[in-house]
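**Q** I would like to see how this sequence folds:
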Amino acid sequence: MKGLKVHPGGRHMIYPFGMKVAVVHMDTKAHRYLEGHTNVITTVAVSKSGRFVAAGQVNHMGFKAPVFVWDFESGEVKMSHESHKVRVENVAFSSCERYVISLGGKDDANVCVFDIETKDAICGVRSLLIMPQNRLIVGSGEGLVEYVGQKAFKPTNKVEKGTGISNPTTPLFVVLKGVCVGGLVTSMQLMNDRSLIVGTIKCEMFIIDIESFTAHLYLTCHTTAVFAIAFPSDYSDVFATASKNDVRVWSVSKSRELLRISVPNFTCSCLTFTYDGRSIVTGWNDGTVRGFTPQSGKLIYTIEDAHNKGVSALDLTKDGRTLMTGGQGGQIRVWCIRKDVQKLIAVLKEHKGPVSSLQISPNDLEAASASTDGSCIIWDLVKCVRIAIMFSTTLFLCIRFHPSGCQLLTTGTNRQIAYWETFDGALIREIEGSRSAALNTLDISSDGVYVASGGNDQYVKLWLYKEGIPIYIGLGHGAVITAVSISPDGRTIVSASADGAIFIWRSPTDPETKTESKTTVSTPHSQQSKEKLPVSKEKSRTPSRARLAKLKFSDSHSSKCEREEKSYFSTKHTFWKHYFFSSKESVGSKNESDVKKELAKACRGMESVKGKLEKIKAEREAAELASVKNEDSCDEDQGGGGDSKMCGKYSPVSPRLV
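**A** All right, here's what the predicted structure looks like:
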């Protein structure tokens, strides 16, 4: 029988009895049992004074094997831990009875030391570097990196009576310098004589200056899957990511972490910036919505129990006053957000499965939600009712509005990117987004020209929205892509995967890149045309006076027309702004007559500018027609041969169109 022990008091016998530890009084034969294990006990140990009893067990393959420590007198469990796999081979106590040591079986091969009083693991040396002059650099499991030297020690063979023998585990090193890197040290490597690079279990790399022994964070990423990426409105140098235990804010230009907001033991599944950029609103798997400041990470407000089974999607209106959240239970809830109070407005119960994606339309009047039950719903955000519903034989994973608000894009497990009409929810067309795997996420550029997608095939693809064809494919991810986002200026694409990696891509559609490429191509082309094209023997011809007058008139009218177009669209934007916001604020804040006056004023301004624009266009057409007639008459007067010096062929091109 393995584990048969006699208590140091000499009156009790201790041995394993199935899933219990039996304590038998040797005189009275009285039995009592120490309980807690769930499988057969493999080993038992008793401390030096008999104060504690420890035992380990075996478990099924793939499961942890626990170790229990009991108080011998009371039979209460003092501590337990599950650090070994499948089997605990042996347990023992230290001579001071403060620590318990356990040895794992062949499937584990680890030795664990735990403090009984604090119930914490005592981590030992994880990495070691030998330095010159009998110095060492030691990395520990507690996150300490220490530069140590050897103590002055004079060994002697003489043992004086009564002094005893020194403890052989007493360290013979002294710590010269030290720094904490915040996580278990997994590896260390010297870069040069002055720098040391350290890796931790938290997926972080530190560079330590050996002289000053100060640590600088060099590289970091999430330790688990990234579930969401968000850019602030009209600002492309910063983005935020959501993952387990924290939300992080990153710099695009410097490719480094700016802020970390930690909420231990919970997972952030979705997040978004407010339109003014003053807060980050996040949804968590504990059913809570939390708002933070993006500068300091300070908690602004908390909505407890927003959803029973966790928040899976959310979005905000541009004014930041209406929040829409979706949950794992299938419900969508609309909230009124204020600085001091957050109030529930409506509960929408249409989906039968978890809400996987949610977005509010650009005009803040409608919203669209996607669910894994195979349905997408368009909602009236003002009346909080359903407008249209779309069905498909897929698990919808993402839904996005086109910037115009007229169409919707969806993706799912059927590997298709579907185009939908916002007005009635009709399917327009479907394109194959991947040949082999599901598409998990997509995003549309702010100008509506490009679409970025990512899925289980680990490819980031850039599409043309109208044509529905991929023009670029990004390779590099080593796991399933879980999120992708295009920056507001269209110059950057950020993607994240299930292994915690974040990729920042330079968009091939960057306007600056396009300008450079145009300049680079046009110059050789013009030189080639000058050098290689045959020169005509005919004399070069200059444009006629009528043609020059036409060009001058066309250019002046072009600039004037541009100004009127800008004025027209600016007035039109003002009209729609008055329409949307006045109609929303008319209840309780303004009278209906005041709202009608504002709308009528905006309409009159728009009609006035539109009339001016049409008048200028008509004048331009008449002037062009008159100049053409004058040129024809000039050609007839000069012989009509078309070879004269004054009235040769000339192709006018407006400078703003080049």
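
**Q** For the rest of this, base every contact and every neighbour count on C-alpha atoms.
**A** Noted.

**Q** and residue 437, that's in a helix?
**A** No - Residue 437: not assigned to a helix; according to DSSP: H, G, I helix; E, B strand; the rest coil it is coil.

**Q** I'd say it and residue 455 touch.
**A** Yes - with contacts counted by C-alpha atoms under 8 Å, residue 437 reaches residue 455, the gap being 6.8 Å.

**Q** Any figure for the gap between residue 549 and residue 560?
**A** 16 Å (C-alpha to C-alpha, to the nearest Å).

**Q** I'd like the structure of this one too, to check against the first:
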Amino acid sequence: MSTPNNQQQERLDNLQRLELESTIGFEGKIPNGLKLHPDRIHMIYPLGCNLVIENLQTRQQEFLLGHNNNISCLTISNNGKYIASGQVTFMGFKADIIVWDYATRDPYARLVLHKVKIEDLAFTCTDRFLVSLGGQDDGAIIVWNMETKEPVCGSAAQHKSAGITYCLATSKEDEFQFYSAGSGTLRFWQLDVGNRKIRPTDINTGIVKRIVKCMTVSLDGTFLYCGTTTGDILMIYIPACQFKTIGPEKKKYSMGISAMQALINGDVLIGTGEGKIHITEKETFKSFKTLQATGSITSLALRGEGHMIFIGTDRSHIYKVNYADWKMELINTCHNSPINDIAFPFGTSELFGTCSYQDIRIWHAPTGNELLRITEANKTCNSLCFTRDGKMIISGWDDGRIRAFYPETGREIFTINDAHNRGVTAVTVTNDCRRIISGGGEGMIRIWQINPKSREILATMKEHKNAVVAIRINKSDTECVTASLDGTCIIWNLKRFARTQVLFENTLFQCVAYHPEEYHILTGGSDRKVAYWEAVNGTQIRELEASKSGTINGLDIDSVGNYFVTVSGDKLVKLWRYNEGDVFGIGIGHGSEVKKVKICPNTQHIVSVSADGSVFRWKFPKSTA
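**A** Below is the predicted model of the structure:
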């Protein structure tokens, strides 16, 4: 495995790509990240490095892959022909804007000039030009011609004395006029194509100093509304470039205005940082209709004339509001903090469970619908598993308790208090469903007997010096292997409750798995290697370099033992052939560190979960061998 870096890159390009079948997730923290296509049946939103186009009627998803880092903004042309998306990248590197052809779902142009981050994008009213705004390390506005795919001109977005510019808006009638606003800056821009110049006009707001985070232009094109972090709205009269008014005078909107849209009747729809949406009167900006969502509102998208409103929040919820009867309905939800574990019930690939901060969720795999949510306020679930008979969900929590729930209702069956004193970090159940084996943050392994009315402790095994991160049991319930952050994996005899073998490695182990025939054990950890061990005597047989950068966080072997899959901190999902020890397929698309992975029991799909709370479902490739 001692290939040079460029060869490794070449090999990544030649490998078979894992096909992404569906995702559960929504990147809610991106301002105006949720958009509705003018065809009215598709919503578009970013998820990591992917753009997801989801059909609102069939919930079928398509993916636009092209960015090599997380997407930071997107916009759709007025005629719906193009989608433009911008990304973030590392300091000193150029950040790409990709313009996608909506009809073919292929990249139409890749525009590269800005550095580090694209803050906002906007198409002019005729869709002839695209205006892009760089982030705080770039600070430039560039106008691009969509026909030639070339930049027309560019300029610094603000005075040297002003703060960061955050948002753009374009005129409703004049294709050569657009607006920018941010911290202490509010400008009208005129595009002079002949001389290749953009000329700014600063709007004087007098003594009013505000940070503008969102803007919208009234549908008749005469007023520009700017939402501020203070919780009020600035109104600018566009023909005279004049600051007209600021409101509401008394009751400011709590936690600032984070999204806004002008409605067809002249009212302004706003979303606030505390999760409320308001419809406000056009002159005074007083609220006369309001609704409450969960999390701060980052996107408001109108369908058609605005008879339906779609709302995205930073808690990764998407809501639908019918304007006529003013009712709110949750249509999409997912975890919004790192997912710590994933488990399939024995023998079924239809359902799986994930656990995260505050909750456990059970998902229907084919549709991505959430079937059940079990919530424990302010506690983190570190590990979960289903009993083999499917009658219980066993979970380990950071408050040191093991909790069991009914999978149908989510009602609690029992709790084992003070199971471990530094949180329960790993938990599993024997195949006869009579015993729970748990590992804690202090390194203890405890075995619990499940009786009809009570739970009793059978044994405590103290060998590990640090947190236990994974426990696997063999099929006959006679031995188990535990992986720990102290650099050891221990094979325990479950009849004598004593250790039989110990595997030492200079690494923080993160994951461990038995080969289905149980003669090998696979481990992965912070040294970025996957190691094969002999289960009988604990000797290492083989070591593969599984990642160029980033810890191996999870691995899983298929039911036959021909393939295994690894996920790591480098955001990649890799499928390996077991005997050959080479990469067979690679899944690119996660936007942050991938935490865990499972191959579903029927070996049709691979499900991976990541630190941004998203769940990706990949097709298991048909063997070409």
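
**Q** rewinding a little: so for residue 437 and residue 455 of the first structure, which residue has more residues nearby?
**A** residue 455 (28 against 17; other C-alpha atoms under 10 Å).

**Q** what lines up against that one once you look at the second structure?
**A** Correspondence of residue 455 of the first structure to the second structure, assessed by TM-score structural alignment: residue 568.

**Q** which residues sit in contact with that match?
**A** For residue 568 of the second structure, the contact set (C-alpha atoms under 8 Å, 6 or more residues apart in numbering) comprises 547, 550, 551, 552, 553, 554, 593, 594, 595.

**Q** ok, how many other residues are close to the counterpart of residue 316 of the first structure in the second structure?
**A** Aligned by TM-score structural alignment, residue 316 of the first structure pairs with residue 429 of the second structure. Neighbours of residue 429 of the second structure under the rule other C-alpha under 10 Å: 25.

**Q** now the helices: where do they sit in the stretch 401-550 of the first structure?
**A** With DSSP state H, counting those that start in this stretch as the criterion, the stretch 401-550 of the first structure has helices at 511-532, 545-585.

**Q** Residues in contact with the first one: which ones?
**A** With C-alpha under 8 Å, 6+ apart as the test, helix 511-532 of the first structure has contacts from residue 491.

**Q** Also stretch 606-618 of the second structure?
**A** In contact with stretch 606-618 of the second structure (C-alpha under 8 Å, 6+ apart) are residues 18-26, 47, 334-339, 341-342, 567, 573, 587, 590-600, 605, 619-620.

**Q** Read off where the lengthiest helix in the first structure ends up in the second structure.
**A** In the first structure, ranked by residue count with DSSP state H as the criterion, the top helix is helix 592-637. Aligned by TM-score structural alignment, helix 592-637 of the first structure corresponds to no residues of the second structure.

**Q** what's the angle between that helix and helix 545-585?
**A** 170 degrees (axes from the mean of the first three to the mean of the last three C-alpha atoms, to 10 degrees).

**Q** Mind giving me the packing neighbours of helix 592-637 of the first structure?
**A** Packing partners of helix 592-637 of the first structure (3 or more C-alpha pairs under 8 Å, 6 or more residues apart in numbering; DSSP states H and E): helix 545-585.

**Q** Pull the distance from the helix it packs on to the chain's centre.
**A** In terms of C-alpha atoms, centre = their mean, to the nearest Å, the gap separating the centre of helix 545-585 of the first structure from the centre of its chain is 40 Å.
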